[in-house]
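**Q** next one to model:
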Amino acid sequence: MNWKALEHVPLLLYVLAAKTLILCLAFAAAKMYQRRQLDAKQQKLGAEKKAPVVKKES
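**A** Okay, the predicted model is just below:
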């Protein structure tokens, strides 16, 4: 068995953990961005429904 390869296991685990953390944060940020976009769209639609419709008669 190659014992030299086992010396790099802790470093590889740290790299794997860092990559996992970065991916999780990226997905969480994407979900937050999507949620903000959806909330803004819903507020815009809600404001349009509440505002009275004023028609110009010529």
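
**Q** for the rest of this, base every contact and every neighbour count on C-alpha atoms.
**A** Will do.

**Q** quick one, helices of this protein?
**A** 3-6, 9-50 (DSSP state H).

**Q** tell me the most buried of the ones you listed?
**A** helix 9-50 (a mean of 12; mean count of other CA atoms under 10 Å).

**Q** following up with a second sequence; could you model it the same way so I can compare the two?
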Amino acid sequence: MNWKVLEHVPLLLYILAAKTLILCLAFAGVKMYQRRSLEGKLQAEKRKQSEKKAS
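**A** Model (predicted):
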């Protein structure tokens, strides 16, 4: 068996962990962006409705 391969296992695990962390952070960022966008749209609708009621 090639034991040289086993020397690289810790490095590969670090790379896998870093990649997973980056993907999780990216996913969380996208979700935050979507939520802010949706909240902005809802606030705009509320403003329009309140302006209609006021006039």
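
**Q** against H8 of the first structure, how distant is the residue most central in space within the first structure?
**A** Of all residues in the first structure, the one closest to the mean position by CA atoms, centre = their mean is A30, 1.7 Å from it. Going from A30 of the first structure to H8 of the first structure by CA to CA, to the nearest Å gives 33 Å.

**Q** cool, R35 of the first structure as well?
**A** Applying CA to CA, the value for R35 of the first structure to H8 of the first structure is 41 Å.

**Q** now D39 of the first structure
**A** Remark: distance between D39 of the first structure and H8 of the first structure (CA to CA) = 47 Å.
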